[in-house]
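**Student:** next one to model:
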Amino acid sequence: MPELPEVETTRRGIAPHVDAATVTELIVREPRLRWPIPGDLPQRVQGQPLLALERRAKYLLFRFPAGTLIVHLGMSGTLRALTEAFPPEKHDHVDIVFDNGRRLRFRDPRRFGAILWQDGDPLTHPLLATLGPEPLSAHFDTDHLATLLARRQSAVKQVIMDNHVVVGVGNIYASESLFRARVDPRRPASSLKRDEVDRLTTSVKETLADAIAQGGSTLRDFVDSDGRAGYFLLQCYAYGRDGEPCRVCGNTIQQIRQGQRATFFCPSCQH
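**Tutor:** Below is the predicted model of the structure:
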C-alpha cells in the first residue's frame, strides 16, 4: 500500500513534467473508484494551468485557479507521467492530458483510490480538515506528541498510527520508528517519559526522511513506467524480520498482532 514516502516520491517524480502546464483534457475511463469521480470534473479542469503540485498526508493536491484536484492512490494505485499516448491497459482509469505533451495516467487495480474536486481551500475538505500535523514539519514536535500521548492508554504504536495525532506513520514506519526510539510498541502511550517521547519524535522524522531519500533513486520509474516499479522498502531493523536476529543486539525479533496489524520488535532493545 502506498504510504507517505511513496506518495511524496510520486509527487517529486511527476511534478517536473507537469509544472506550470495547462490541462487540455481529462479522460475518465472508469469513474467508479472509492468515491465516484464527479461527472463534471473534465469540464472543471479543462483549460486550467497547474499552479502547484503539493502533498497533504497521503493525498496529492493539484492546485488550479478554479480549485484543487485531490488524488489518493488507495491500496494499489499509481500515477505516472507519460511522454506519449500509450494505449491504456485494463486498470488505467484516468488520464490527465497537458499542453506540453505530457499526460498523467492513474492506474488502480483495486479501485480504492480517489480523484475528487474541492473549490476554495483544499485543506477544508472533509478528508483533510481533521488531519494531524505533517511528521517532517515543525508542527510535529515533542510538545505536540507528549500532550497527545499523555491522554491515551492505548498501545503507543496504535496512537502514532492515528492520523489525528500525526499523518503518514503507517505500519512499517511505526515499527521502525519505535525500534529506533528503543520503545516497546505494547506500552501504554501515557507511560512514555519525556526523553522517550523526544526520541520517538526524532525517530519518526528520521525514519520517514530516510524512506523518502531512498525513494529518490526510483524517480525515473514514474515516467513511461508500467506502474510496477517505483516503490521501495527501508532497510528494516524490525519490520518483516520475525525470527531473525536483531541487527543491533543479536536477539530474536518477535512478531505480535496489534489492531489487526503485524508488529515487529526486539524485546531486548525496546523497553
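
**Student:** going by C-alpha atoms from here, please, whenever you check contacts or count neighbours.
**Tutor:** OK.

**Student:** show me what contacts the closest residue in space to Pro31 that isn't next to it in sequence?
**Tutor:** Spatial nearest neighbour of Pro31, excluding adjacent residues (CA to CA, 6 or more residues apart in numbering): Ile37 at 4.9 Å. Neighbour list for Ile37: 31, 114-116 [criterion: CA atoms under 8 Å, 6 or more residues apart in numbering].

**Student:** all helices for the chain, in order.
**Tutor:** Along the chain, counting by DSSP state H, helices occupy 4-18, 41-45, 142-149, 156-160, 171-181, 194-215.

**Student:** possible to save those helices as a markdown table with distance to Asp108 and mean neighbour count?
**Tutor:** Output for those, formatted as a markdown table (distance: least, CA to CA, whole Å; neighbours: other CA atoms under 10 Å):
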| stretch | distance to Asp108 | mean neighbour count |
| --- | --- | --- |
| helix 4-18 | 14 | 22 |
| helix 41-45 | 18 | 17 |
| helix 142-149 | 34 | 17 |
| helix 156-160 | 28 | 23 |
| helix 171-181 | 21 | 24 |
| helix 194-215 | 21 | 19 |
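
**Student:** I have a second one here; can you model it like the first so I can compare?
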Amino acid sequence: MPELPEVETVRRGLQPAMENARIDSVETRRPDLRFPLPEGMEGALAGRRIEALGRRAKYLLVELDNGQVLGCHLGMSGSFRVEDPEASETPGAFRHARSKDSAHDHVVFHLMSADGTARRVIYNDPRRFGFMFLTSRESLDGNPFLRKLGLEPTGNALDGKALAATLAGRRTTLKAALLDQKTVAGLGNIYVCEALWRAGLSPKRTAATLARKDGMPTDRCVRLADAVRDVIADAIAAGGSSLRDHIRTDGTLGYFQHSFSVYDREGQPCPRDGCDGTIRRIVQSGRSTFHCPTCQK
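**Tutor:** Okay, the predicted model is just below:
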C-alpha cells in the first residue's frame, strides 16, 4: 500500500493540472471501489472549480469552491494519470509494471484549466481497494476516515514531547505503536523500519519506555521523532519509494528504495558506520520487520 511519501508525490504531480481547474464533468464507470462511490458524485462535482489539492496522512483532499471536499485513498494499487490533447499515454520508463488497461479506469475527471487547456485526470485501480468520499470542509476533521488520525510527520507538530504523549503507558511494541495511525498519521511498514534504524531503536522495544514517568520524552524519543520526520522528508524529496504499483503522475518512478538502509535488505551488512551487524527480518503481527539487532536497542 502506498505510504505517505508516495501519496504526497502523487499530490504534487496532480497539483499543476488540477488546482484552479474547472471540473466540466466526471465519469464514474462503476458504482463502487472498495466502498460505494459517493451518491450523486457526478452531479456534485460538475461545474465546480478546484481551489486546492491537499493531503491528510494517506488521503488526497480535493477542495472545491463550494466548500465541499472530495477525499481519495489509493488503496493497494490505485493511481492517477493526467492526459491532455498532446499526450494520450502516460510517459516515462517504468521499473515495475503498472496497469494501463482502460478496463481499470474507474473514475475520469474532465477538467478545463485556467489557460483553456482541456485535460483528463484518470483514476485507475485494478484491485479496487481504493475509495472516495465527499464531505464539507467544515466537517473534515470529524469525518470517520480522518477523525482518529494522529500527528502529521511532515511539520513541526511531531517532536519528542508530542510523540512521548502518544506512547506513554503503551505496552505494545514500538513497531506496532508507530504503525497505529492514531500515533503518527501516514506511516507504514517501510518508513517505520527505516526510522527505527535511523534512531537506533529496536522494533521490539516497549513503546512506553520512550516516555518518562512525568510524560516527558526520553532522549530516545527525541531521536525517534527526528528520524521519522527526516526519513519522510527524504522519501518525499526522492519521489516516494515506488515499490510495486506506485508511480508518479508523470509516469516516472521515484527511487528512494535505492537508499533503504534496512528495508528488504535481509542478510546484508548494516550500513551504519562502525556497526558490524547484519540486517535481519522478523515477523511482527504478520508484517515483516527489517532491523539490525546489533545497533538497534
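
**Student:** if we can go back for a sec, so how far is Val28 of the first structure from the residue nearest to Pro31 of the first structure?
**Tutor:** From Ile37 of the first structure over to Val28 of the first structure the distance is 8 Å, taken as CA to CA, to the nearest Å.

**Student:** equivalent analysis for Asn171 of the first structure, please.
**Tutor:** According to CA to CA, Asn171 of the first structure and Val28 of the first structure sit 32 Å apart.

**Student:** same question for Asp242 of the first structure.
**Tutor:** Distance of Asp242 of the first structure to Val28 of the first structure, computed by CA to CA: 43 Å.

**Student:** got it, and Gly47 of the first structure?
**Tutor:** Distance, Gly47 of the first structure to Val28 of the first structure, by CA to CA: 16 Å.

**Student:** Arg102 of the first structure too?
**Tutor:** Counting by CA to CA, the gap from Arg102 of the first structure to Val28 of the first structure is 16 Å.

**Student:** looking at the two, which one has more neighbours?
**Tutor:** Arg102 (20 against 17; other CA atoms under 10 Å).

**Student:** who's in contact with the nearest residue to that one once chain neighbours are set aside?
**Tutor:** Excluding its sequence neighbours, the residue lying closest to Arg102 of the first structure (CA to CA, 6+ apart) is Thr83, at 5.1 Å. With contact set as CA under 8 Å, 6+ apart, Thr83 of the first structure has these partners: 101-103, 223-224.

**Student:** surely Ile50 of the second structure meets Ala17?
**Tutor:** No. Assessed by CA atoms under 8 Å, Ile50 of the second structure is found out of contact with Ala17, at 10.1 Å.

**Student:** residue contacts, the residue nearest to Arg220 of the first structure when sequence neighbours are not counted?
**Tutor:** Sequence neighbours aside, Gly13 is the residue nearest to Arg220 of the first structure in space, at 6.9 Å (criterion: CA to CA, 6+ apart). Gly13 of the first structure is in contact with 219-223, counting by CA under 8 Å, 6+ apart.

**Student:** mind checking how far Gly13 of the first structure is from Glu25 of the first structure?
**Tutor:** Plainly put, Gly13 of the first structure is 21 Å away from Glu25 of the first structure if you go by CA to CA.

**Student:** the contacts of Ile37 of the first structure in strands, which ones?
**Tutor:** Mapping the contacts of Ile37 of the first structure onto strands (DSSP state E) picks out 114-116.

**Student:** switch those residues over to CSV; also include neighbour count and distance to Cys269 of the first structure.
**Tutor:** CSV is the format used below for these (neighbours: other CA atoms under 10 Å; distance: CA to CA, whole Å):
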residue, neighbour count, distance to Cys269 of the first structure
Ala114, 21, 40
Ile115, 21, 43
Leu116, 16, 44
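
**Student:** contacting residues around His93 of the first structure?
**Tutor:** By CA under 8 Å, 6+ apart, the residues touching His93 of the first structure are 28-31, 105-108.

**Student:** which part of the second structure matches stretch 178-186 of the first structure?
**Tutor:** Under TM-score structural alignment, stretch 178-186 of the first structure corresponds to residues 196-204 of the second structure.

**Student:** tell me how far the matching stretch lies from the chain's centre.
**Tutor:** 21 Å (CA atoms, centre = their mean, to the nearest Å).
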